[in-house]
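> Any chance you can model this:
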Amino acid sequence: MISFRNKSRMLRRITVSRLCLFLAGTLLLLLWLTRWQLFHSHSGLESPSGSKHKHLLILSSWRSGSTFVGQLFNQNPSVFYLSEPAKAIWATMSDRSHSFLQQPMRDLLKALFLCNLSALKPYLTRSEFVSDIYDWSSSRALCSPPTCDKFQGLNLEAGQECYHVCHLTPFERAEKACLTYNHIVVKEVRFFDLKVLFPLLMDPQINLQIIHLVRDPRAILASRPITRGLKDDNNIISESYNSTGNIYTVMKKICNAQLNIYHTAVYDLPPSLMNRYVIVRYEDLMRDPMPYVKDWYKSMGLTVFPRLLSWVRHNTHWLLPKNGASLPSSKGSAILPELWRKKLNFQKVQIIQDMCQKEMDTFGYLKVKSEKEQLDRTLNVVLPRKDSWTE
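Next up, the predicted model:
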């Protein structure tokens, strides 16, 4: 026979167990809702706060469409844009591993968001002119007043003209010009770890947001052979300092890095920082860029203007050349993301699918099981967003 005291103890244990189950269920529900909000909206970024200074990091990997996303912001006259400044660190410290370089990159990024462009100088062979900054002529801010008074503004296609007019502009003018902007946007492809960026996300002085751009690894592999200047980066990634880096080793590390960045954002970001990170697939962006652009601009406190709309239409709405000629690198469309289906042989597709399976499953890229499926354009290999985000 069970005593009253024993019954009370049993009831307390049952109550505590139910309470623990309830709390665990609530926690899982909050986590699911956070993930749903993060990935099932166009933006996911927080709305403008009281601070007028808002800065953005476009976080991606090589050949994933980050240049296009960068130009979406570079076209805005209120944005000071820099393209891959950390390349200077990799060029100077090419004998170090990519893991070692993450912290120096973070420190450089912090300095740049505070308009301390002089932080670049230790990594440059020369820092006399604005043209000593990597890819400077693609930046509207570096090709227009107050940086360069000789050139009035920049369209993406005007980089060469800017180079001839503004290349002797003193380096210090870029730093002074930066201070006149409320929005600094940097695009980077060399970060493999999101945790190293946590101090920047938590710094109210920087007020940073992150757009994480991912792309089908099969498309990345297909576009890498035609891209110059990747050899040194490949060697650092694969740690093949005295030889040529293996492309599949490089791709494996890139896939793992993008997946780890995503998992870190979902599981390790403090709740107060969740709305400072958003992930977008290149394929979704190319299908319909403007909803993303409008939401991103709104979150940054920027105005969408007619010239930007015209630029987006010009660089995304076009037809494939009938003669099979190569496509202009500055243009994108809903067709471009799947060109890998013709460019890669099925053996390479199989290798990259097996190597990057976790990333493909997580980001919603369907594996093809045969050459016939690979060439079947009616088979959608990019799953709908609502089905694509899995653990």
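
> CA atoms for contacts and neighbours, from now on please.
Will do.

> for the stretch 1-150 of the chain, what spans make up the strands?
54-59, 79-83 (DSSP state E, counting those that start in this stretch).

> any chance of those in CSV, plus mean neighbour count?
As requested, the strands of the stretch 1-150 of the chain are arranged in CSV below (neighbours: other CA atoms under 10 Å):
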stretch, mean neighbour count
strand 54-59, 22
strand 79-83, 25
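
> Out of those strands, which is closest to residue 292?
The closest of these to residue 292 is strand 54-59. By CA to CA, the value is 13.6 Å.

> could you measure residue 258 against residue 359, distance?
8 Å (CA to CA, to the nearest Å).

> just to revisit the earlier point, may I see the strands of the stretch 1-150 of the chain arranged in a markdown table, with distance to residue 163 as well?
Listed next are these as a markdown table, based on distance: least, CA to CA, whole Å:
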| stretch | distance to residue 163 |
| --- | --- |
| strand 54-59 | 24 |
| strand 79-83 | 15 |
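
> quick one: which of those is nearest residue 209?
Using CA to CA, the strands of the stretch 1-150 of the chain put strand 54-59 closest to residue 209, at 4.8 Å.

> angle of that closest one against strand 79-83?
Interaxial angle, strand 54-59 versus strand 79-83 (axes from the mean of the first three to the mean of the last three CA atoms, to 10 degrees): 20 degrees.

> Please point out which parts of stretch 122-130 sit buried.
123, 124, 127, 129, 130 (16 or more other CA atoms under 10 Å).

> how long is that stretch from one end to the other?
For stretch 122-130, the end-to-end distance is 15 Å (CA to CA).

> same thing with stretch 144-164?
For stretch 144-164, the end-to-end distance is 13 Å (CA to CA).

> related to what we said a few turns ago, so which of the strands of the stretch 1-150 of the chain gets nearest residue 286?
strand 54-59 (16.1 Å).

> where does residue 279 land in three-state SS?
Look at residue 279: counting by DSSP: H, G, I helix; E, B strand; the rest coil, its state is strand.

> do the same with residue 303
Put simply, residue 303 is coil when judged by three-state DSSP.

> One more sequence to fold, the one below, so I can look at both together:
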Amino acid sequence: MTLSAKYTTWIILLIVVGLMLCIMSLEKTPVAYPQFRRFKSYHVAVDHFSPTLHNVAVPMHRIFLNKKHNGIKEHVLLTKTSSDLNTGVLDWKKQMTSKTYKGIHILATGRSGSSFLGQILANSGRVFYMFEPGRLLDKYGNRPNIQNSYEQLHRYVNMITSMYHCRFENMEVYLNALMKLSYENQIDQIPELAGLGLDVCNTKKHAGRSHNGCSPITSELMTKICKNKEFIVIKTIRISDIMNLTQLVNDNEVDFKIIHLIRDPRGMILSKLKAWFIDVKTKMKVEHRHVFDVQDLSPGMYSALDHWCKVWIKDASIGQQMVSKYMTVRYEDISMMPLMSTREIYDKLGLGEVSEHVVNWLNEHTRESRGDEYSVSRNSKLNAEKWRRDMTYMLAKRIQELEKCGKFLDRFGYIKVKRPQDLTNASLSFSGKKYQHNEYN
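Here you go, the predicted structure:
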């Protein structure tokens, strides 16, 4: 063999060994989906946050991924943006142990029973509960409503994110609005504020005076009482897209969970008609009828209802990929089995045993209907399917025939009305069996 032939053989051998080492290295690289194989690193828990307000923008091409590390399932967002890839992979043990706040978010829409569910959680002594902060922004913020402006939605999510870190600086509009609520005897919407020097606002002798005479609600006070609780719970109906909560799902400082409240669209739309559409109720009174019919919903209302069914399906599909972060709850299950459902919710959210105080509250607020349409005191078992007595068969049928609402009813175990006489058949339930979900595996 010539000298040149020997060199050629060694060169070929070195090339083969090098290729084999490259292949072995690639096999150890974590691969989620084929389209990401060309990347060498994957950034999990994507966003890093400043100590002030956070950014809400999340690239829509990020996908949910369930990964296992040392036998532990964890939900992450996987992204292929260059900024994410340059940061490398976050240490898993650090990610799992760096949580300092426990946040629970009630994701719901109007007239879905979210106030009732919020109060169930608020009555736990371990919870700092905030009722719909966006309501005060819309009322006193002098800006477009949150649901009509992406910019305002951006601000709202930033504000909520800071609240889950017990940070209330730069929230003058919100804190001043709380002062007005306290003067209007509505401070119980944040129970922890009651009795902290704010009772002066709730006496008749101060009627007609400026709310500035009340004890101040400061950022320092809110931070103090927030940090004194183990869980931070926020109920909102102004965030419909679960993707707007992804920055919290991936926040290393917050052990964040979403409780997604859904409701039978037949019951939800009836509740909306009664609470919000005075013109429809006036028309029915003139016509001497007490049951809602097909013509009482405009084409736009049917379209909006079908949109909500679509949103609920999408949010549930995404949420159920968030291992340990998400659970679906049906309003009907809470209404028909309040104590059983509350125990299940408390257990899965980590709130522990249901206290005697919570049991007494449930007994008081689920046996008798009191107050107006916004009251949380209901005969809950009757209220769950009250819609069947307040709408015609043709209206129920029309809702069931909406494309997305029909799919929604089937997916979440609701029963469709097949005959007019079924509505008055007390032996039938249209809520079906209790919805069984496999979240929190």
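
> before we move on, back to that, out of the strands of the stretch 1-150 of the first structure, which is closest to residue 113 of the first structure?
strand 54-59 (7.0 Å).

> Next, the angle from the closest one to strand 277-281.
Using the same axes, to 10 degrees: strand 54-59 of the first structure against strand 277-281 is 40 degrees.

> matching residues in the second structure for strand 54-59 of the first structure?
Under TM-score structural alignment, the match for strand 54-59 of the first structure in the second structure covers residues 102-107.

> try stretch 208-215 of the first structure
Against the second structure, stretch 208-215 of the first structure falls on residues 256-263 (TM-score structural alignment).

> just how off-centre is the matching stretch within its chain?
4 Å (CA atoms, centre = their mean, to the nearest Å).

> And it, what's buried?
Buried, per 16+ other CA under 10 Å, within stretch 256-263 of the second structure: 256, 257, 258, 259, 260, 261, 262, 263.

> Would you reformat the residues you listed as TSV and include distance to residue 398 of the second structure and secondary structure?
Below are those laid out as TSV (distance: CA to CA, whole Å; DSSP: H, G, I helix; E, B strand; the rest coil):
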residue	distance to residue 398 of the second structure	secondary structure
256	38	strand
257	35	strand
258	32	strand
259	29	strand
260	26	strand
261	24	strand
262	20	strand
263	17	coil
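
> the helices in the stretch 251-400 of the second structure, which residues?
265-276, 278-286, 299-319, 331-336, 338-349, 356-365, 380-384, 387-390, 393-400 (DSSP state H, counting those that start in this stretch).

> Save the ones you listed as CSV, and put in mean neighbour count and distance to residue 13 of the second structure too.
As requested, these are exported to CSV (neighbours: other CA atoms under 10 Å; distance: least, CA to CA, whole Å):
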stretch, mean neighbour count, distance to residue 13 of the second structure
helix 265-276, 18, 69
helix 278-286, 13, 85
helix 299-319, 16, 50
helix 331-336, 23, 69
helix 338-349, 18, 58
helix 356-365, 15, 74
helix 380-384, 19, 75
helix 387-390, 18, 78
helix 393-400, 19, 70
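
> What's the separation between the residue nearest to residue 102 of the first structure when sequence neighbours are not counted and residue 325 of the first structure?
Among residues not flanking residue 102 of the first structure along the chain, residue 191 sits closest, at 6.4 Å (CA to CA, 6 or more residues apart in numbering). As judged by CA to CA, residue 191 of the first structure and residue 325 of the first structure stand 34 Å apart.

> In contact with the spatially most central residue of the second structure: list those residues for me.
Most central in the second structure under CA atoms, centre = their mean is residue 107, positioned 2.1 Å from the mean C-alpha point. By CA atoms under 8 Å, 6 or more residues apart in numbering, the residues touching residue 107 of the second structure are 235, 236, 237, 239, 240, 242, 258, 259, 260, 261.

> Repeat that for residue 85 of the first structure.
Counting by CA under 8 Å, 6+ apart, residue 85 of the first structure makes contact with 120, 133, 134, 186, 188.

> And residue 353 of the second structure, by the same measure?
Contacts of residue 353 of the second structure by CA under 8 Å, 6+ apart are 343, 346, 347.

> which one among the residues you listed gets closest to residue 75 of the second structure?
residue 347 (20.0 Å).

> The closest one and residue 355 of the second structure: what is the separation?
When residue 347 of the second structure is compared with residue 355 of the second structure (using CA to CA), they lie 12 Å apart.

> Please apply the same query to residue 383 of the second structure.
In terms of CA to CA, residue 383 of the second structure sits 25 Å off from residue 355 of the second structure.

> same deal with residue 64 of the second structure?
Taking CA to CA, one finds residue 64 of the second structure at 36 Å from residue 355 of the second structure.

> ok, now residue 146 of the second structure?
36 Å.

> Compare neighbour counts for the two and give me the winner.
residue 146 (20 against 13; other CA atoms under 10 Å).
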